[in-house]
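Student: structure here, sequence nowhere to be found:
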């Protein structure tokens, strides 16, 4: 969450290019397309949230021909002073077409978002972004160590 606070304030972030990419996860690419060429089962991204309407709080999590479905309500995260800092939500990718049902449940996402009132408006340089950790579930016969 502190990484997201730093990004929102437009502060230099340690190892940003090494561990995290800026990618619009809620666009046209399916999860496996985003992972093409990667030697890892887990990757981190900074992505803009896609609001259904700019005035609403509701967020659209459609991507390509599928959607990221929430797996519960999510959890509140508090800073060391006990103030609400943000939220952590778990999501699972489901593919919209029946011909690719094997992708359902294979991709998991953890989305980290800031509470709107956590930072003062003057501190915010990059508004409406979240950090997402996407993980491809390993299959029993996978022997890759990454």
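Tutor: Noted; the coordinates are in hand. Computed from a predicted model, the values in this text were never measured in an experiment.
Student: contacts, neighbours, all on C-alpha from now
Tutor: Noted.
Student: buried ones in the longest helix along the chain?
Tutor: Selection of the longest helix in the chain by residue count, based on DSSP state H, yields helix 2-8. For helix 2-8, burial by neighbour count (16 or more other C-alpha atoms under 10 Å) applies to 4, 5, 6, 7, 8.
Student: contact partners of the helix or strand just after that helix?
Tutor: Counting by DSSP states H and E, the next helix or strand C-terminal to helix 2-8 is helix 16-19. By C-alpha atoms under 8 Å, 6 or more residues apart in numbering, the residues outside helix 16-19 that reach it are 43, 44.
Student: which other helices and strands does the helix or strand just after helix 16-19 contact?
Tutor: The element immediately downstream of helix 16-19 (helix or strand, assigned by DSSP H and E) is strand 20-22. Counting contacts by 3 or more C-alpha pairs under 8 Å, 6 or more residues apart in numbering; DSSP states H and E, strand 20-22 packs against strand 42-48.
Student: just give me the neighbour total for residue 128.
Tutor: As a burial measure, residue 128 scores 15 neighbours (other C-alpha atoms under 10 Å).
Student: put this beside the first:
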């Protein structure tokens, strides 16, 4: 069967309704390990891109989605192991400790995940941005057990961290300030519809937090309806 490639001009393009959302273990074992040892990949879905040759917003793919790339690590110094992560407009800086990637069965450490944050400018005076990179690398101890030559590949997942904007704050305020109606479906029908207690409907206003706790802890089965103030 001919292998189908979902990468066109360096961009990932899946059929409608499909989403590429692998686990850390799948990224390391099914993609990175196969790439390192030049084995056939499950599908040609991750392009080869030098992530440090371009700024994160200039890399191929949809900026609103997670993007995955195979990349090679370039040494910062000729006789050192530190990677050069400088781009045109800034640099990637490691954040926190590396995380071990273990198998779901056997708890074998198969890789490591490093989290990096993109900074504009030059170190150490760069300004932090919302661009995040997860850099996956294969566990060297397990990889060295094989006689197959190991290339210096890493797998990068790059995405833009989303923050709560003013719009979300406004929506939250609307919910907090709205009236909450509790309707007791088990209440008996009453002839006096002018009384909220008789109809099984309770209105809660902004200052009725205590009443809300008592209502929700009763033996009735409340159905919550939020209405605009």
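Tutor: Thanks, I have the structure now. This one's a predicted model, so the numbers in the text were calculated from it and none came from an experiment.
Student: chain neighbours aside, what residue packs nearest to the residue nearest the centre of the first structure?
Tutor: Central residue of the first structure (C-alpha atoms, centre = their mean): residue 132, 2.2 Å from the mean position. In this structure, residue 132 of the first structure finds its nearest non-sequential neighbour in residue 111, 4.5 Å apart by C-alpha to C-alpha, 6 or more residues apart in numbering.
Student: counterpart of that neighbour over in the second structure?
Tutor: Mapped onto the second structure by TM-score structural alignment, residue 111 of the first structure lines up with residue 135.
Student: its match sits in which helix or strand?
Tutor: Assigned by DSSP H and E, residue 135 of the second structure belongs to strand 127-138.
Student: show residues contacting that strand.
Tutor: The contact list for strand 127-138 of the second structure, computed with C-alpha under 8 Å, 6+ apart, reads 28, 32-33, 56, 110-121, 153-162.
Student: got the buried residues for that strand?
Tutor: 131, 132, 133, 134, 135, 136, 137, 138.
Student: now render these as JSON lines, adding distance to residue 91 of the second structure.
Tutor: Shown next, in JSON lines, are those (distance: C-alpha to C-alpha, whole Å):
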{"residue": "131", "distance to residue 91 of the second structure": "11"}
{"residue": "132", "distance to residue 91 of the second structure": "12"}
{"residue": "133", "distance to residue 91 of the second structure": "11"}
{"residue": "134", "distance to residue 91 of the second structure": "14"}
{"residue": "135", "distance to residue 91 of the second structure": "14"}
{"residue": "136", "distance to residue 91 of the second structure": "18"}
{"residue": "137", "distance to residue 91 of the second structure": "19"}
{"residue": "138", "distance to residue 91 of the second structure": "23"}
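Student: and these, which is closest to residue 83 of the second structure?
Tutor: The nearest member of those to residue 83 of the second structure, counting by C-alpha to C-alpha, is residue 135 at 11.7 Å.
Student: show me where the second structure has its helices.
Tutor: With helices called from DSSP H, the second structure shows them at 24-26, 33-36, 140-143, 166-177, 196-199, 209-216.
Student: ok, which of those comes nearest residue 99 of the second structure?
Tutor: That would be helix 24-26 among the helices of the second structure, by C-alpha to C-alpha, at 10.5 Å.
Student: tell me which residues of that closest one come out buried.
Tutor: Buried, per 16+ other C-alpha under 10 Å, within helix 24-26 of the second structure: 24, 25.
Student: how many neighbours does residue 113 of the second structure have?
Tutor: When neighbours are defined as other C-alpha under 10 Å, residue 113 of the second structure has 21 of them.
Student: what's the match for it in the first structure?
Tutor: Aligning on TM-score structural alignment places residue 113 of the second structure opposite residue 88 in the first structure.
Student: apart from its neighbours in sequence, what residue is nearest its match?
Tutor: In space, residue 88 of the first structure is closest to residue 112, 4.7 Å off (C-alpha to C-alpha, 6+ apart).
Student: from residue 89 of the first structure, how far off is the one you found?
Tutor: Noted for residue 112 of the first structure: a distance of 7 Å to residue 89 of the first structure, by C-alpha to C-alpha, to the nearest Å.
Student: and residue 139 of the first structure, how many neighbours does it have?
Tutor: Residues near residue 139 of the first structure, counting by other C-alpha under 10 Å: 8.
Student: check residue 72 of the second structure too.
Tutor: Applying other C-alpha under 10 Å, we find 18 other residues in the vicinity of residue 72 of the second structure.
Student: which residue is the nearest non-sequential neighbour of it?
Tutor: residue 153 (4.7 Å).
Student: can you tell me which residues contact the one you found?
Tutor: With C-alpha under 8 Å, 6+ apart, residue 153 of the second structure has these contacts: 32, 35, 36, 70, 71, 72, 73, 137.
Student: can you do 10 Å?
Tutor: The contact partners of residue 153 of the second structure, by C-alpha atoms under 10 Å, 6 or more residues apart in numbering, come to 32-33, 35-37, 48, 70-73, 136-138.
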